[in-house]
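Colleague: Sequence and predicted structure below; questions after.
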Amino acid sequence: MSDARLQRAAVVYNPTRVTVAALRALIEPAAAEAGWGETRWYETTLDDSGKELTRAAVADGAAMVFAAGGDGTVRAVAEGIRDSGAALALLPYGTGNLLARNLRLPITNMADAIAIAFTGRTRNIDLGIATLSRVDGSIEEHGFLVMAGMGIDADIMANTNETLKKTVGWLAYVDAGIRVIPDARPFRIRYQLDDKPQHSAHVSTILFGNCGTLTGGLEMMPDAIVDDGLLDVAVLQPKGTLGWFELWRKLRWENGFLRRSSIGRKIIKATSGSASTITYLRSSGITVSLDKPRHVELDGDEFGIVAGVRFAADAGALAVRVR
């Protein structure tokens, strides 16, 4: 068979994250061994973080697109590949590699990640869609893969030092948290799940999840399923310092270790109090109105200030290469 008739992959890469020669030395032999044609390479720029490059790669015949960069590059490639029929291949270059963690893909071994891309299977998962209403009345739509939020988490992202993040990774968020959390105050939202009445609440953070596992194996949304066509919503309402300790205990202990066994689940049920620091909701979409504009974050990246938002799940919109 001529090379022109073979399946081809593309690589969309961030040159500040990727040593291209080293990655070529891994991908090109793997493509040849798997019977694929010549891989094509696309470098991101300040003007195009990957979305339009991915669309160009797919239009040029790419059956699979590697996202080679941070979590922002992965998100941009996913937006570009949405509903195209081509598949996303994940490489462990990000600070968190959160989608790879949730799909149980390699986050430390590049060669294994490449092998899975060429020899694994394709799984269709949901893509989170955030429709952001800006203060000036403009509307923007962006995709997200794992989790979005408003409140303390978004304020931390907005105050994270990018230079420090490149140096120490996720510890830069700890630095930002130390500065943000002492001054954080609950804020009022009005939210409406699809086909449900509107509700009002005072929250410290509200999160919208396509997946549930964060860095360090923290189970923020233990029942979230990446291909169920639904978003899981976590409303965090801790009261005082003890409330934050209770929230941490729930996420680390109840959502993790105890939930894995029938005995543990009985212990959770027996020891759960009437007052909750976290409330879980689930819907195909949710609209949130704010009394005052706030920061919003998507997959750990700050996306500016919004007056209101809508989050929804685009069911099965993203094909991903998995084991």
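Modeller: Ah, there it is.

Colleague: From here on, just use CA atoms for contacts and neighbour counts.
Modeller: Will do.

Colleague: Surely Glu28 is within a strand?
Modeller: No. Assessed with DSSP: H, G, I helix; E, B strand; the rest coil, Glu28 is helix; it does not lie in a strand.

Colleague: Second structure follows, compare the two:
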Amino acid sequence: MQESDKILFILNPKSGRQSAVDVAALIPQYLPQSRYEIVLTEFAGHATELARHGAKEGFRVVAAVGGDGTVNEVARGLLGTQAALAIIPKGSGNGLARHLKIPMQVSQALKDLSTNKFSRIDSCTINEHPFFCTAGLGFDGYISGVFANNSRRGLRSYVELVLKEFLKFKPGKAAIKLNQENFETPCFVLTFANASQYGNNAYIAPMADIRDGLLDICLIPDLSMRKALAVSYGLLTKTIATTGHADFFTSPEITVKTEKPMPFHADGEYVGEASEFHVEIKPLSLEVLTPQ
């Protein structure tokens, strides 16, 4: 990044992890005041508006300061613009930041901005909703909806909800079309991965390449408690593909029809329910700022 590049920082004051860190107070330690502006989000979707406006105003870089939801909102506002996305991780999962090797410490992420480089990554849509890390339907989507209405945030709260809701969820049936093939399957989890992980170093698609123009698709047809333990271990050790409980595919797009409406998420944020899904990748459609 050049010294003449101006940065717009979009801060979500309610992001979970490191909520006590005063990012606005830290920024002047790493950048002269002439090189940046700071704005705060005030409501859901506000970061997209702010990012789009910042790009129109000529900011070369728009930095999302928050968690995966904030990153998603800022990134979607930058699609089709000349501005690049930077991430200052301040959430509980930080999936895209971790995939791009951005430091989890706010101070280090700010310090690295001056030496970071520009590159491009793929983006994706699920039923026209942009996502950049992962999207999915089934249990993932169900939990995202429950978590959205939960007053407590963070990893511990999320894990507690998963354990509480696991036995309540019943998988549906899905008809899938990808790579000119059609098949039907039970569907406990169907994840569409652009990046390798959900966040918190839980690797749902360890082989995913965010610049290859392909979705990495993980299908878990059914999941007993015994299988769930093996899958959980696989998520944390990048070995989910060897558990025997998940099937993997790659494709630039996929169409899914479910027997009954199923909840779905985009980058961990609950979107709603649907019985038809179309997911596709947009190759190298977003410019980002990442470590050398």
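Modeller: Yep, it's here. If you're wondering where the values come from, they're calculated on a predicted model, not measured in any experiment.

Colleague: Now the TM-score, please.
Modeller: For this chain pair, the superposition-based TM-score is 0.89 by TM-score structural alignment, normalised by the length of the second structure; 286 aligned residues with a Cα RMSD of 2.5 Å.

Colleague: Excluding residues flanking it in the chain, which one is nearest Ala172 of the first structure?
Modeller: Leaving aside its chain neighbours, Ala172 of the first structure sits nearest to Lys165 (4.9 Å; criterion: Cα to Cα, 6 or more residues apart in numbering).

Colleague: Return the residue of the second structure aligned against Ala56 of the first structure.
Modeller: In the second structure, the residue paired with Ala56 of the first structure is His53, using TM-score structural alignment.

Colleague: helix, strand or coil for the equivalent of Gly94 of the first structure over in the second structure?
Modeller: Under the alignment by TM-score structural alignment, Gly94 of the first structure pairs with Gly91 in the second structure. Here Gly91 of the second structure is recorded as coil under three-state DSSP.

Colleague: any idea what Lys168 of the second structure aligns with in the first structure?
Modeller: In the first structure, Lys168 of the second structure lands on Asp183 (TM-score structural alignment).

Colleague: I meant Ile204 of the second structure, not that one.
Modeller: Under the alignment defined by TM-score structural alignment, Ile204 of the second structure is paired with Met220 of the first structure.

Colleague: How much space separates the match of Ala56 of the first structure from Ile210 of the second structure?
Modeller: His53 of the second structure sits 26 Å away from Ile210 of the second structure when distances are taken as Cα to Cα, to the nearest Å.

Colleague: follow-up on the earlier one: does the residue nearest to Ala172 of the first structure really touch Val174, like I thought?
Modeller: No. Counting by Cα atoms under 8 Å, Lys165 of the first structure stays clear of Val174, with 10.2 Å between them.

Colleague: Setting the sequence-adjacent residues aside, check what's closest to Gly141 of the second structure.
Modeller: Counting by Cα to Cα, 6+ apart, Gly141 of the second structure lies nearest to Phe264, which is 3.9 Å off, once chain neighbours are set aside.

Colleague: and that neighbour, how many neighbours?
Modeller: 27 (other Cα atoms under 10 Å).

Colleague: residue in the first structure matching it?
Modeller: The alignment partner of Phe264 of the second structure in the first structure, by TM-score structural alignment, is Val296.

Colleague: Return the residues in contact with that match.
Modeller: Ala148, Gly149, Met150, Gly151, Ala154, Asp155, Glu302, Phe303, Gly304, Ile305, Val306 (Cα atoms under 8 Å, 6 or more residues apart in numbering).

Colleague: Is the residue nearest to Gly141 of the second structure inside a helix or a strand, and which specific one?
Modeller: strand 253-266 (DSSP states H and E).

Colleague: can you check His278 of the second structure too?
Modeller: strand 269-290.
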